[in-house]
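A.B. asks: from the sequence below, what's the structure:
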Amino acid sequence: MKAHPKSADAFAKARRLMPGGVNSPARAFGAVGGEPIFIDRAEGAYLWDIDGARYIDYIGSWGPMILGHAYPPVVEAVRDAALRGTSYGAPTLAENEIAELIIDCVPSIERVRLVSSGTEASMSALRLARGYTGRELVIKFAGNYHGHVDSLLVAAGSAAATLGAPNSPGVTRGAAKDTLVLPYNSPSALAETFARCGDQIAAVVFEPVCGNMGLVAPTQAFLKALRDLTRQHGALLLCDEVMTGFRLSLGGAQQRLGIEPDLTMLGKIVGGGLPVGAYGGVSGVMAHVLPEGKVFQAGTLSGNPLATAAGIATLRALRDDPPYERLEALTARLEAGLNEAVAASRATARVQRLGSMITLFFSAEPVTDWDTASRCDTARFGRFFWEMMDRGVYLPCSQYEAMFVSAAHTEQDIDQTITAAHEALR
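C.D. replies: Sure thing, here's the model as predicted:
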């Protein structure tokens, strides 16, 4: 492992200032050992750390930098917006414009409400679902992450369909008691749960393509069961596209996979790298949000002018000059190269990909849910991570996070990454 003396000094100071030395636990490198690298700047597909090393970046700020870092139209839009003021706490034309862009792009959204993060979007959509249906139970799936919302920050019980238990101190049993945790990609578990208590279930919330246990795609049977059972029992289907929205297609995973949710949560790309989230859906449900309805949700920074400016510039670019065909080709090239590296090294590993999201799992079996993901060799991933870092490739610092390819990556970047993987897997 190469030395990073300036980052080491910065982290030592950070630990005196912040819990664990970070402002989000995903940045602490706890899953791979060692200490985090401190970033100085980013441009296109690259990061530079404070020691001067350059990396090909496959995190992209955990997804939003689909056009690359410091994308000139986004930088210009934010600069222009800042010169007019950084926050008003009052309506702007930009809020109308970004709302219209979202509605035009995402098939299921007829009306939308802006918030400031993906966690806020999840929290608000969940409250709306309960307020609309008058029910309390919610189904989520093991391995799906929907932000640090108390009622969704729960772990599965001992059986496949049990009430969730808090998996963080500070989350009360009362907050978790109405959440049912089921295995992902299991139509039978879903059907059994609805048969038992379908008239009490307000909503099912799910990631249409998982990125927070590594890249895991849904089966068609699972997607069909989600939609059929929620409709049959009068529950809402909540599609968490915070990570997949505008990435897997202009209309997100739901457009690519033919999903018809009642509510959708968005984040990441919709803010163009700035803090924005959104939730939206059919008009009849969204009409229940205050001040039109009675379900409370508010936020001083919702629709912030800097964030909406960045989001508008990003969504316009994705709409007017779609990068999806190129992203597909680049990521397929990476997938093929990683598979070749795995075969050449005879490593116990497999590659899973959908669109521009991809994961190299150190697993002997296909990863289809949290049970299979949890059997991955995380220690082997940690060694691979640092070998790749030493070769100038910046990967997610966990086996259970997807890699993201951006429109700024080149074929040369992909080929350099494949060469590094061949060396790192020896």
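A.B. asks: please count neighbours and contacts with C-alpha atoms only from this point.
C.D. replies: Noted.
A.B. asks: please tell me how far the residue nearest to residue 251 when sequence neighbours are not counted sits from residue 92.
C.D. replies: Distances taken as C-alpha to C-alpha, 6 or more residues apart in numbering put residue 106 closest to residue 251, at 4.4 Å, once the chain neighbours are dropped. The gap separating residue 106 from residue 92 is 22 Å, by C-alpha to C-alpha, to the nearest Å.
A.B. asks: what about these two, which has more around it?
C.D. replies: Per other C-alpha atoms under 10 Å, whichever of residue 106 and residue 92 has more neighbours is residue 106, with 21 against 13.
A.B. asks: quick one: that one and residue 267, what's the gap?
C.D. replies: 13 Å.
A.B. asks: same check on residue 34?
C.D. replies: 30 Å.
A.B. asks: who are the contact partners of residue 363?
C.D. replies: 348, 349, 350, 373, 375, 376, 377 (C-alpha atoms under 8 Å, 6 or more residues apart in numbering).
A.B. asks: what does residue 297 give?
C.D. replies: 124, 289, 290.
A.B. asks: burial count for the first one?
C.D. replies: Close neighbours of residue 124, defined as other C-alpha under 10 Å, add up to 22.
A.B. asks: same question for residue 321.
C.D. replies: 9.
A.B. asks: what's the answer for the one 5 residues further on, then?
C.D. replies: Residues lying near residue 326 (other C-alpha under 10 Å) number 15.
A.B. asks: let's compare: structure for the following, please.
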Amino acid sequence: MNHTLSHDLFVRAQTLLPGGVNSPVRAFKSVGGEPFFAQRAEGAYLIDVDGNRYVDYIGSWGPMIAGHAHPQVLDAVAQVMRDGLSFGVPNALEVTMAETLTRLVPSCEMVRMVNSGTEATLSAIRLARGATGRNKIVKFEGCYHGHGDSFLVKAGSGMLTLGVPDSPGVPKALADLTLTLPYNDFDAATQLFELAGADIAGVIVEPIVGNANCILPRDGYLQHLRDLCTRYGALLIFDEVMTGFRVALGGAQQRYGITPDLSTFGKIIGGGMPVGAYGGRRDLMQQIAPSGPIYQAGTLSGNPVAMAAGLATLALIQAPGFYEKLERRTHQLCDGLEDAAREAGVAITTNRSCAMFGLFFTDRNVETFAEATACDVGAFRRFFHAMLRRGVYLAPSAYEAGFLSSMHGDIEISHTIEASREAFREARA
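C.D. replies: Just a heads-up that it's a prediction; the model follows:
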């Protein structure tokens, strides 16, 4: 593949942008080499500035569940943008979005739109602290909730990829208010609450960890967290920025039958536009300004163009059989990758949940952060580049989940599996 134009752009970008990118994992630091620069996208494919075409398993890191540049989404955006890009006053689409979210996610009796997943999680923990009068927040190793100060304590995702578990610039006094637990460890959670339960405002968790690759909850684990929060008066916050509307129409909370107090969303509800939201019980959400004293605001929140893209996407995913088809495709992909690896004599395991999956270079099932970080990262790097050369784009980090869209069909999955047969052999080197 020729990457001349991408290389030239990256050279220019490095003099103007930190690391040449606007989000760390895009820089390929974890896998080596240089990133390609996208020109356009369609369906299940990305096309870069040099004309190279890739089957895309990132989907803009999750939101493109209906595929890139879906005609219905583009038409909705085009229709709304003719009336203006931003008003700074309420618009009807905000109300429709709130009606849609509260209908699809019953635990959210009220919602507040924001502009990113990070903004949603920051707002949710402020609400938890304000509503409970407590200061401490519990998070989990390997979970990533955006780049807010309270979350950059043993964070995963880009932080883990860069090998920096704690970020300079985060005050120690604030970091001391964040308690970190190992995900999927029942006893550790119980012991923490026994020691500090009276001081804990909330527990924030990715119900399926998507920022240390893809780690599924052990049977009963999420219910255990629900029970602990109820017993000690803390709020359970599900970060469904990634899992929301991806692993089920009602998110991971529907899939596992858990009712959190607060939930955060992003990705799919924006349909590719910058959107986030948080919501939950009415008595909690009514404490947000202007209804209550807990302040949070945003100039572009509820932007009409973003609402149009999100609503069009949410309409598409409510089609009968949408999620059943996605789940079958994900199993087809993961089973095919496991078979190809076995033929090549490479040990891998996969985790999957509907349209979300993880690939681990290990011969063991991966259920914890420690097990994820013990996998063969060197083999993943070689595999990543071997797949990229064959026109398949996976996350450029061993610690990121992959995503399918409804546009990934037999052709794309077959090509991916065939490409992996040679790529796994190269990964052994």
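A.B. asks: care to give me the TM-score?
C.D. replies: Overlay of the two chains. TM-score (TM-score structural alignment, normalised by the length of the first structure): 0.96; 417 aligned residues with a C-alpha RMSD of 1.2 Å.
A.B. asks: neighbour count winner among residue 34 and residue 267 of the first structure?
C.D. replies: residue 267 (33 against 13).
A.B. asks: roughly how far apart are that one and residue 321 of the first structure?
C.D. replies: Applying C-alpha to C-alpha to residue 267 of the first structure and residue 321 of the first structure gives a distance of 21 Å.
A.B. asks: again, but for residue 275 of the first structure
C.D. replies: The value you get for residue 275 of the first structure to residue 321 of the first structure, if C-alpha to C-alpha is used, is 24 Å.
A.B. asks: the residue nearest to residue 251 of the first structure contacts residue 253, doesn't it?
C.D. replies: No. Between residue 106 of the first structure and residue 253 there is no contact under C-alpha atoms under 8 Å: 9.6 Å.
A.B. asks: let me know the secondary structure of the residue most central in space within the second structure.
C.D. replies: Central residue of the second structure (C-alpha atoms, centre = their mean): residue 242, 3.0 Å from the mean position. Following DSSP: H, G, I helix; E, B strand; the rest coil, the label given to residue 242 of the second structure is coil.
A.B. asks: that one and residue 268 of the second structure, how far apart?
C.D. replies: 8 Å.
A.B. asks: overlap in contacts of these two?
C.D. replies: Listed contacts common to residue 242 of the second structure and residue 268 are residue 62; contacts here mean C-alpha under 8 Å, 6+ apart.
A.B. asks: before we move on, the earlier item: the first structure: which residue goes with the residue nearest to the centre of the second structure?
C.D. replies: Using TM-score structural alignment, the equivalent of residue 242 of the second structure in the first structure is residue 243.
A.B. asks: how about the helices in the stretch 301-426 of the first structure?
C.D. replies: Secondary structure of the stretch 301-426 of the first structure by DSSP state H, counting those that start in this stretch: the helices cover 305-320, 324-345, 370-373, 378-390, 411-424.
A.B. asks: helices along the stretch 51-200 of the second structure, start to end?
C.D. replies: For the stretch 51-200 of the second structure, applying DSSP H, counting those that start in this stretch gives helices covering 71-81, 92-104, 117-132, 157-161, 172-175, 186-196.
A.B. asks: among those helices, which is nearest residue 54 of the second structure?
C.D. replies: helix 71-81 (20.1 Å; C-alpha to C-alpha).
A.B. asks: next, the angle from the closest one to helix 92-104.
C.D. replies: On the basis of axes from the mean of the first three to the mean of the last three C-alpha atoms, to 10 degrees, helix 71-81 of the second structure is oriented at 140 degrees to helix 92-104.
A.B. asks: okay, the angle between helix 71-81 of the second structure and helix 304-317?
C.D. replies: Computed by the same axes, to 10 degrees, the angle separating helix 71-81 of the second structure from helix 304-317 equals 150 degrees.
A.B. asks: how big is the offset of helix 71-81 of the second structure relative to the first structure?
C.D. replies: Superposing on the first structure and averaging over aligned pairs (mean C-alpha distance after the TM-score superposition for the first structure), helix 71-81 of the second structure comes out at 0.9 Å.
A.B. asks: quick one on the thing from earlier: closest one of the contacts of residue 297 of the first structure to residue 314 of the first structure?
C.D. replies: Of the contacts of residue 297 of the first structure, the one sitting nearest to residue 314 of the first structure (C-alpha to C-alpha) turns out to be residue 124, at 24.1 Å.
A.B. asks: quick check: the gap between that closest one and residue 100 of the first structure.
C.D. replies: 20 Å.
A.B. asks: and the strands in the stretch 151-300 of the second structure?
C.D. replies: Assigned by DSSP state E, counting those that start in this stretch, the stretch 151-300 of the second structure shows strands spanning 178-181, 200-205, 235-239, 262-265, 276-280.
A.B. asks: now those strands in TSV, with mean neighbour count and distance to residue 313 of the second structure?
C.D. replies: Shown next, in TSV, are these (neighbours: other C-alpha atoms under 10 Å; distance: least, C-alpha to C-alpha, whole Å):
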stretch	mean neighbour count	distance to residue 313 of the second structure
strand 178-181	19	35
strand 200-205	27	25
strand 235-239	28	20
strand 262-265	30	14
strand 276-280	27	14
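A.B. asks: is it possible to export those to CSV including distance to residue 77 of the second structure?
C.D. replies: As requested, the strands of the stretch 151-300 of the second structure are exported to CSV (distance: least, C-alpha to C-alpha, whole Å):
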stretch, distance to residue 77 of the second structure
strand 178-181, 40
strand 200-205, 32
strand 235-239, 27
strand 262-265, 20
strand 276-280, 17
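A.B. asks: which of those strands sits closest to residue 73 of the second structure?
C.D. replies: Short answer: strand 276-280, nearest of the strands of the stretch 151-300 of the second structure by C-alpha to C-alpha, at 17.5 Å.
A.B. asks: and the closest one, how far from the chain's centre?
C.D. replies: Remark: strand 276-280 of the second structure is offset 15 Å from the chain centroid, using C-alpha atoms, centre = their mean, to the nearest Å.
A.B. asks: what does it rub up against?
C.D. replies: Contacts for strand 276-280 of the second structure (C-alpha under 8 Å, 6+ apart): 107-121, 123-124, 241, 260-267, 269-270, 285.
A.B. asks: how about stretch 107-115 of the first structure, aligned to which bit of the second structure?
C.D. replies: Using TM-score structural alignment, stretch 107-115 of the first structure pairs with 106-114 in the second structure.
A.B. asks: and the matching stretch, which residues are buried?
C.D. replies: Residues of stretch 106-114 of the second structure classed as buried under the neighbour-count rule (16 or more other C-alpha atoms under 10 Å) are 107, 108, 109, 110, 111, 112, 113, 114.
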